[in-house]
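>>> The sequence and its predicted three-dimensional model are supplied below.
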Amino acid sequence: MFNAILVEKDEAGYRASLKQVDETALPEGDVLVRVQYSTLNYKDALAITGKSPVVRKFPMVPGIDFVGTVEQSAHADFKVGDEVILNGWGVGETHWGGLAQKARVKGDWLIPLPQDMQPEHAMAIGTAGYTAMLCIMTLERHGVTPDKGDILVTGAAGGVGSIAVSILAKLGYRIVASTGRPDEADYLRSLGADEIIDRNTLSEPGKPLAKERWAAAVDSVGSHTLANVCAGMRYRGVVAACGLAQGMDFPSSVAPFILRSVTLAGIDSSHCPVPERKEAWRRLAAELDIAKLDQISTSIIGLSDTIANSQELLVGKVRGRIIVDVNK
């Protein structure tokens, strides 16, 4: 038996609770992992609260991330005792995820924990940090270098935004951080932001084209914010879009794309190919300042705390990252 957050839906309604689960209930997979840490992400909060139809099979263990140690393996790349990371691949949606003390998954979904990276640091980074690095790698592939101009990061006090600001600063970019929490200005400057703007300047309906301001952007917000970000890009600017905190809609026009040659690049972390995942994690291990990471990851909670913290996360009251010690 092991502890897990279990999401259920039946005649009694939709609910999430901490339960003891028999190992025989785990779904199919060729690697059994004893989980050490997971995380609480925006998608996990949606799954736990039922605010959005994230979960597609019931019952479900949420948790799109985990780090742990291999207990059993029939996969050629992994042996008992290996430390591994999982991000995405539909865990927590269609396959039981990381908010549990054990997980059985496909070995093809796992990558090795980078050498010299501590398990708790891997989950302080989690899908949020891994996604931030995928965004930065995309900007680089499109030729965005520090000399090109300012980089805008929206949702800057959140998980993706905080880590994006920290890495971009280390790489020498000038960063404009957008946030709806003015009290986080000092925190964002400590991560490396050069300028702070109020998210309200971007979140309302705007014009098809605005003043050219940014060479590139990392956007985790979507909706009107993403439309205004695109409208304010410089000629041949690049936007890496990875989130929908404001909404899934995109009320824009073709103007930024055909008049300024703006590139809108979508970032999918869930099904990203393994070689790119490994490169992202290699770079995170090399380029993310652990001291700043400790500032970003504000709390370590236990499994029993995830349900209450999900509500806080959805209403924007959480800064940075939440690590879940599944054995706490």
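Sure, I can see it.
>>> going forward, measure contacts and count neighbours with C-alpha atoms only.
Noted.
>>> Name the secondary structure element that contains residue 58.
Using DSSP states H and E, residue 58 falls within no helix or strand.
>>> Then the one 5 residues further on?
Taking DSSP H and E as the criterion, residue 63 maps to no regular element, lying outside all helices and strands.
>>> Test my guess that it contacts residue 35.
No. Using CA atoms under 8 Å, residue 63 is not in contact with residue 35; the gap is 11.3 Å.
>>> between the two, which one's more packed in?
Neighbours of residue 63 and residue 35, each counted by other CA atoms under 10 Å, are more numerous for residue 63; the result is 29 against 25.
>>> quick one: contacts for that one?
By CA atoms under 8 Å, 6 or more residues apart in numbering, the contact list for residue 63 reads 38, 39, 40, 41, 44, 91, 92, 96, 97, 98, 99.
>>> wait, which of those is closest to residue 172?
residue 41 (28.0 Å; CA to CA).
>>> For that closest one, grab the count of nearby residues.
So residue 41, with other CA under 10 Å, has 23 neighbours.
>>> Same check on the one 3 residues further on?
If you count neighbours by other CA under 10 Å, residue 44 ends up with 27.
>>> here comes the other one, which I'd like you to weigh against the first:
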Amino acid sequence: MPFNALVITKPESGYRCDLTELDEAQLPATGEVTVRVDYSTVNYKDGLAITGKSPVVRSFPMVPGIDFAGSVTQSDHPRWKAGDRVLLNGFGVGESHWGGLAQMARVKGDWLVALPDTLSERDAMAVGTAGYTAMLCVMALQRHWADAGVQPGSGEVLVTGAGGGVGGVAISLLAGLGHTVVASTGRPQEAQYLKSLGAASVIDRQELSAPGKPLQKERWIGVVDSVGSHTLANACASTRYGGAVAACGLAQGMDLPASVAPFILRGVTLHGIDSVMAPMARRVAAWDALAKTLNREQLASITKEIGLGDAIAAGGDILAGRVRGRLVVNVNR
């Protein structure tokens, strides 16, 4: 059975990503479950894979796409049967195993999560890895705050990279929980949009992106950071005593030019958030929480739908910071 997919190759002439017709027989043999994909999405990592700007792809040819949502068509795994609605995030899919920017996928059953009844396949990919990662960040902060006795409204929470997918969902989630959210962005023209998601105020990313002092004025009770480098270092340096920072990205860089001062003098906790290999129980909890708490109107406001072929150009756009919020890919369009 033929199907359409984005396929990355690396011929002698250079790195390529093309919309290609494949046959179901070409799907990876390592996988017990075949899924008819309805929707995928384009995340920052997908942009890196599609453009080749970073060595994300581990083997060639590769179908990119670290997310998908759809229905099982065939299964040799005890947990899944034909007709089950499922979603997938991470596990190296789109990097070392063919991914979701295609109309069909074959994956290991242990990688799949049952799609919550209240979420459509399109909604799930409007959330995608970006929103799921944001939920993991919020859950880490919530656990920390519960131990520390921190209540909503007791201080400001910083969200960096606020114009991106992680940032937008994090703002919506945190504001919905009653927290005062400060959004940091390099696109000041997006201030009204960020406030519509629940941000109480918006600051320019330049306030955080340059080298700063090891300890700064205490401000944040918590931080969701998808930027890394000096931004993360400054966020830690200005977090209040006993506060917490959830770090999940590296848009500014992989380095962390910080000191131990915030951690040993103010008891700040830095939580590293890994969405790729997160334990299944944590994945299920995150998706259940998203299904129950996410503001669907706000989700719709940060989401744009594109077709499968459009995802190639979108890969470059997301790396260049030209994408607001989330891109949903209708693989059948």
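Happy to help now that I have it. Just so you know, these numbers come straight off a predicted model, no measurement behind them.
>>> quick revisit: now the contacts of residue 63 of structure 1 as JSON lines including secondary structure?
Converted to JSON lines, these look like this (DSSP: H, G, I helix; E, B strand; the rest coil):
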{"residue": "38", "secondary structure": "strand"}
{"residue": "39", "secondary structure": "strand"}
{"residue": "40", "secondary structure": "coil"}
{"residue": "41", "secondary structure": "coil"}
{"residue": "44", "secondary structure": "helix"}
{"residue": "91", "secondary structure": "strand"}
{"residue": "92", "secondary structure": "coil"}
{"residue": "96", "secondary structure": "coil"}
{"residue": "97", "secondary structure": "coil"}
{"residue": "98", "secondary structure": "coil"}
{"residue": "99", "secondary structure": "coil"}
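>>> And stretch 304-316 of structure 2, what's buried?
For stretch 304-316 of structure 2, burial by neighbour count (16 or more other CA atoms under 10 Å) applies to 305, 306, 307, 308, 309, 311, 312, 314, 315, 316.
>>> quick one on the thing from earlier: if you rank the contacts of residue 63 of structure 1 by neighbours, which is first?
Ranking the contacts of residue 63 of structure 1 using other CA under 10 Å puts residue 38 first, with 35 neighbours.
>>> Can you give me the distance of whatever residue of structure 2 lines up with it to residue 329 of structure 2?
Residue pairing (TM-score structural alignment): residue 38 of structure 1 is matched to residue 40 of structure 2. Applying CA to CA, to the nearest Å, the value for residue 40 of structure 2 to residue 329 of structure 2 is 5 Å.
>>> Common neighbours of the two, please.
101, 125.
>>> What ranges does the stretch 1-150 of structure 1 have for its helices?
42-49, 119-141 (DSSP state H, counting those that start in this stretch).
>>> Give the buried residues for the last one.
Within helix 119-141 of structure 1, the residues that qualify as buried by neighbour count (16+ other CA under 10 Å) are 119-139.
>>> any idea what residue 206 of structure 1 aligns with in structure 2?
For residue 206 of structure 1, the residue aligned by TM-score structural alignment is residue 212.
>>> on that earlier part again, what's the closest of the contacts of residue 63 of structure 1 to residue 162 of structure 1?
residue 41 (13.6 Å).
>>> Now do the contacts for the closest one.
63, 64, 127, 128, 321, 322.
>>> Tell me the counterpart of residue 57 of structure 2 in structure 1.
Per TM-score structural alignment, residue 57 of structure 2 is aligned with residue 55.
>>> what residue is smack in the middle of structure 2?
residue 130 (1.7 Å; CA atoms, centre = their mean).
>>> Translate it into the numbering of structure 1.
Checking TM-score structural alignment: residue 130 of structure 2 goes with residue 128.
>>> Okay, the nearest residue to its match once chain neighbours are set aside and residue 124 of structure 1: tell me how far apart.
Spatial nearest neighbour of residue 128 of structure 1, excluding adjacent residues (CA to CA, 6 or more residues apart in numbering): residue 160 at 4.5 Å. Distance, residue 160 of structure 1 to residue 124 of structure 1, using CA to CA: 11 Å.
>>> Just to check, residue 172 of structure 1 is in contact with residue 146?
Yes. Counting by CA under 8 Å, residue 172 of structure 1 touches residue 146, with 5.9 Å between them.
>>> Tell me which of the two has more neighbours.
residue 146 (17 against 12).
>>> Now do the same contact list for the counterpart of the more buried one in structure 2.
Using TM-score structural alignment, the equivalent of residue 146 of structure 1 in structure 2 is residue 152. Contacts for residue 152 of structure 2 (CA under 8 Å, 6+ apart) come out as 177, 178, 179, 180.
>>> which residues touch the last one?
By that I understand residue 180 of structure 2. 152, 153, 155, 156, 157, 174, 199, 200.
>>> for those, which one is nearest residue 227 of structure 2?
Closest to residue 227 of structure 2, out of all of the contacts of residue 180 of structure 2 and judged by CA to CA, is residue 157, at 15.5 Å.
>>> What about that closest one, how many residues nearby?
28.
>>> repeat for the one 10 residues further on
Burial of residue 167 of structure 2 is recorded as 27 neighbouring residues (other CA under 10 Å).
>>> again with the one 3 residues further on
Under the neighbour criterion other CA under 10 Å, residue 170 of structure 2 is assigned a count of 33.
>>> Please determine how far it is located from residue 178 of structure 2.
12 Å.
>>> residues in contact with the equivalent of the residue nearest to residue 128 of structure 1 over in structure 2?
For residue 160 of structure 1, the aligned residue in structure 2 is residue 166 (criterion: TM-score structural alignment). Applying CA under 8 Å, 6+ apart to residue 166 of structure 2 gives the contacts 130, 131, 133, 134, 226.
>>> Cool, thanks, talk later.
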